[in-house]
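Asker: Predicted model, plus sequence, below.
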Amino acid sequence: MMRLDKLLVELNIGTRSEVKALLKKGLIFVDGEKAGKPEQKVDENSVVITYQGKECTYKKFSYYVINKPKGVITATEDAHERTVMDVFYSQCPDAPKGLAPVGRLDKDTTGLLLITNDGQLAHDMLSPKKHVDKTYYVELDGELTPEDVAALEAGVHIGEGEPTAPATVKYEGGKTCYITIHEGKFHQVKRMFFAVGKTVLELKRTAFGPLVLDEEKLPVGHINELKCESFSCK
């Protein structure tokens, strides 16, 4: 059970003081009846709140995916740079507060990014012990040799003592490829290709665990909510 005023704040109807004012004016309905006092206890998992003719139901966790555009940093807030959450809330102003990106993509990297308030899921998706795959489309300044591919798949030294974990590289010639890793070291993909003498010109994440980027349904800069009650990285 949850206090009514707390639930209304969770539903993004207003601040604690704002929802108290709405309750006092009789503008909030609980299961079809005019709401009572702010301290009224309700079952957040089954109650239906109505405000301004719109029904609002509580979800413990929310999950969204964004095809991150270039030029924004992966952070919840920043004093100087535009963040991915600035982009998110500009398009989804009614989304729950407290959402955050899972992991990070560089400022100049595009692609699939999960946004949620499910802290356990975020931990599992990022934990090295879970071995959650991340796949990237890469554009390079030169062609890969068979030796380059073999080195990347075996693990390369990027200046952190131990070599990177084995990767999977899909390369069919030219200056583009796909690489799948399950670690998340700083600038890892760029540093891995630098280790074999190549510079990454464009980088886009195309898959993260069970999530796969479909650019027809999710163009750059767009956001989709995942319509599910729960989510697993297994």
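Answerer: Right, received. Where do you want to start? Note that the structure is predicted; figures quoted are calculated from it, not measured.
Asker: contacts and neighbour counts: CA atoms only from here.
Answerer: OK.
Asker: tell me the contacts of the residue nearest in space to the middle of the chain?
Answerer: Centroid-nearest residue in the chain, with C-alpha atoms, centre = their mean: L114, separated by 2.0 Å. For L114, the contact set (C-alpha atoms under 8 Å, 6 or more residues apart in numbering) comprises 63-66, 101-102.
Asker: what about versus this one:
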Amino acid sequence: MNLYKEPLSRFLISYNLCSQRSAKNFVKNNEVVVNGNSIKDAAFLVDTENDTVIVGGKILPQVKHKYIMLNKPEGVVCSTVSDSHKTVYDLLKGNFNETELYKLKCVGRLDNNTSGLLLLSTNGTFVNQLTSPENEVEKTYFVKLRDSITDKKSYVLKAEKGIEIPPENKSPAFISKSAFIKWLSDESLEITITEGKFHEIRRIFSALGNYVVKLKRLKMGDFILDETLNEGEFKFL
């Protein structure tokens, strides 16, 4: 899985050279050269920050994407606007102009009551690769439960086998994919999942007869939350 490369078609579309519909024909019928090699496949992956792309003898400017790690606090939502809560974009204001700010897309969402690792990027391919269900990117969370557990092995086995989750709001019932639990104490643990259904971790423990009182994302794929970041702080990757 290449997180940073984008289809050639997307790069050409960003320069208004073609549309999504016409991209295949454009690449076939025009002289498109990437790093000295003639390319006739619109799906060819290019590193738009480092590769040299020439169309009709003219070099296209490279695109410098932004990649951000944010330590999201509770009480903040992953949307551009909210009537009742502060948004992650409110935390970033003052560091970007408005056009730059709203080109940043959240790499998966954390709900209002969940804190921790949130990635944002202007690279749509990067976002899609990390969030696409078929890629089964591992996500690890810290969980604190309401009730202490003595039979920890039972939780581990049930989570690994998959748990029948009842419907919630508009989200239908489902059987969770294997989740992996590492116990830290009688009421705290780390859990790793490979899907991201609506309130999945909270619903898993609810189905087990418990209640999540704190949820914090620690890791997503190869990206680990920098614990030197205070809540609300971010850094460029």
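Answerer: Here it is on my side, so go on. Note that the coordinates shown come from a computational prediction; the quantities given were computed from them, not determined experimentally.
Asker: Can you tell me how far the residue nearest to the centre of structure 1 is from V212 of structure 1?
Answerer: L114 of structure 1 sits 11 Å away from V212 of structure 1, going by C-alpha to C-alpha, to the nearest Å.
Asker: Can you tell me what sits against the longest strand anywhere in structure 1?
Answerer: Assignment by DSSP state E gives strand 200-208 as the longest strand of structure 1. For strand 200-208 of structure 1, contacts defined as C-alpha under 8 Å, 6+ apart pick out 108-113, 132-141, 190, 193-194, 212-213.
Asker: What range does that strand cover in structure 2?
Answerer: Mapping strand 200-208 of structure 1 onto structure 2 (TM-score structural alignment) gives residues 212-220.
Asker: With structure 1 overlaid, report how far that stretch is off on average.
Answerer: Taken over the aligned residues, the distance from stretch 212-220 of structure 2 to structure 1 averages 0.4 Å (mean C-alpha distance after the TM-score superposition for structure 1).
Asker: how about the helices in structure 2?
Answerer: Per DSSP state H, structure 2 carries helices over the ranges 8-14, 23-29, 88-92, 98-101, 124-131, 152-161, 200-207.
Asker: would you list those helices in a markdown table and tack on mean neighbour count and distance to T192 of structure 2?
Answerer: Shown next, in a markdown table, are the helices of structure 2 (neighbours: other C-alpha atoms under 10 Å; distance: least, C-alpha to C-alpha, whole Å):
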| stretch | mean neighbour count | distance to T192 of structure 2 |
| --- | --- | --- |
| helix 8-14 | 19 | 33 |
| helix 23-29 | 16 | 39 |
| helix 88-92 | 18 | 24 |
| helix 98-101 | 12 | 31 |
| helix 124-131 | 19 | 15 |
| helix 152-161 | 16 | 10 |
| helix 200-207 | 18 | 10 |
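Asker: can you list the ones you listed in TSV and add distance to N230 of structure 2?
Answerer: Below are the helices of structure 2 laid out as TSV (distance: least, C-alpha to C-alpha, whole Å):
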stretch	distance to N230 of structure 2
helix 8-14	35
helix 23-29	44
helix 88-92	12
helix 98-101	21
helix 124-131	24
helix 152-161	31
helix 200-207	24
